[in-house]
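[1] what shape does this take:
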Amino acid sequence: MAALAVLETPSGRDALAEGLLELMSPAVQQLDLHVHSVRESQVELREHIDNLASELCRINEHQKVALDLDPYVKKLLNARRRVVLVNNILQNAQERLRRLNHNVAKETARRKTMLEASGAFTPRSPSKP
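    Now for the predicted structure:
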């Protein structure tokens, strides 16, 4: 019941919101970093697929034995198309994460300013309890 009474006050709700925002911010930043690294890997993979497809076409053109490599080239191009699609999805997700992170930082700063202005928030040094 005492915890409920603390949350009923504006400063208790603000402190809870502040804690939630501070908890979410590192997770969002870490997720953003992972999405960024996956996107870079997707770009590398797409480049390798393009190189392999062009190399297969070149081999097919210069080959004396009639070996049909077109189905393999088509498979590579289909794989490339899927990689580009996944990359676009990741890019959209990363943009949403970036906006979320920005909003979290903005809300944290706003709430911190409100708390400091009301006098309910006094910064403590990490060594003091």
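
[2] please count neighbours and contacts with C-alpha atoms only from this point.
    OK.

[3] so which residue is smack in the middle of the protein?
    Taking CA atoms, centre = their mean, the centroid of the chain lies closest to residue 32, which sits 2.7 Å from it.

[4] all helices of this protein, in order?
    Assigned by DSSP state H, the chain shows helices spanning 2-8, 10-62, 70-118.

[5] now show me the structure for the sequence below, then we'll compare the two:
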Amino acid sequence: MEKDSDSTLTSLDENTENLCDNPTRDNLAEGIVSLFQPIIDKLDDRVRSTRLAQQDLSEQLDSLIAQLRSIEDIQHTSPEFDTYVHKLINVKHKVTVIYSILQGAQDRLNRLHKQIEREKFKRRSILDSELSSPDTPTTPTS
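    Modelled structure (predicted):
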């Protein structure tokens, strides 16, 4: 019977060095990054277009509110517009809240995109340094 000390398992510290030299792990990570990259880009574009549409809607609501107020000022009393102006102000507030939420989502997507780019650059530099390393033979010896 073998002793427990003869185990072939290695410690975490010993395996940490092997993480950079694992081509399967690098290929898997590169595959995951390439899988999510188009999705993140598409989501980023859609959030950006939605934010622009929300901003345009907000500007149009501001213009409409100004026009309704000028009509109200000309007629001096217009109770039917007052209710609609308040509704438009409430809608504008909701649009502003949605715009703020979209801005936060856009910021998170931008940070995620930057992290992906950093990870790609890091992996490429590791692969380049491994390929150009003089310790690894480039041609088999006979």
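
[6] and the residue nearest to the centre of the first structure, what pairs with it in the second structure?
    Under the alignment (TM-score structural alignment), residue 32 of the first structure maps onto residue 44 of the second structure.

[7] the aligned partner of residue 11 of the first structure in the second structure and residue 116 of the second structure: what is the separation?
    For residue 11 of the first structure, the aligned position in the second structure is residue 23, judged by TM-score structural alignment. Using CA to CA, to the nearest Å, we find residue 23 of the second structure at a distance of 18 Å from residue 116 of the second structure.

[8] so between these two, which is more surrounded?
    The residue with the greater number of neighbours, taking residue 23 of the second structure and residue 116 and applying other CA atoms under 10 Å, is residue 116; the counts read 17 against 11.

[9] quick check, the more buried one in contact with residue 33.
    Yes: distance between residue 116 of the second structure and residue 33: 6.9 Å, which falls inside the contact criterion (CA atoms under 8 Å).

[10] how about the contacts made by residue 105 of the second structure?
    Residue 105 of the second structure sits next to residue 47 when contact means CA atoms under 8 Å, 6 or more residues apart in numbering.

[11] try 6 Å
    Contacts for residue 105 of the second structure (CA atoms under 6 Å, 6 or more residues apart in numbering) come out as none.

[12] counterpart of it over in the first structure?
    Taking TM-score structural alignment as the criterion, the aligned counterpart of residue 105 of the second structure in the first structure is residue 93.

[13] and what of residue 119 of the second structure?
    For residue 119 of the second structure, the equivalent position in the first structure is taken to be residue 107, counting by TM-score structural alignment.

[14] any idea how many residues pack against the nearest residue to that match once chain neighbours are set aside?
    When the adjacent residues along the chain are set aside, residue 107 of the first structure lies closest to residue 21, with 7.8 Å between them (CA to CA, 6 or more residues apart in numbering). One way to gauge burial is a neighbour count; for residue 21 of the first structure, by other CA under 10 Å, it gives 18.
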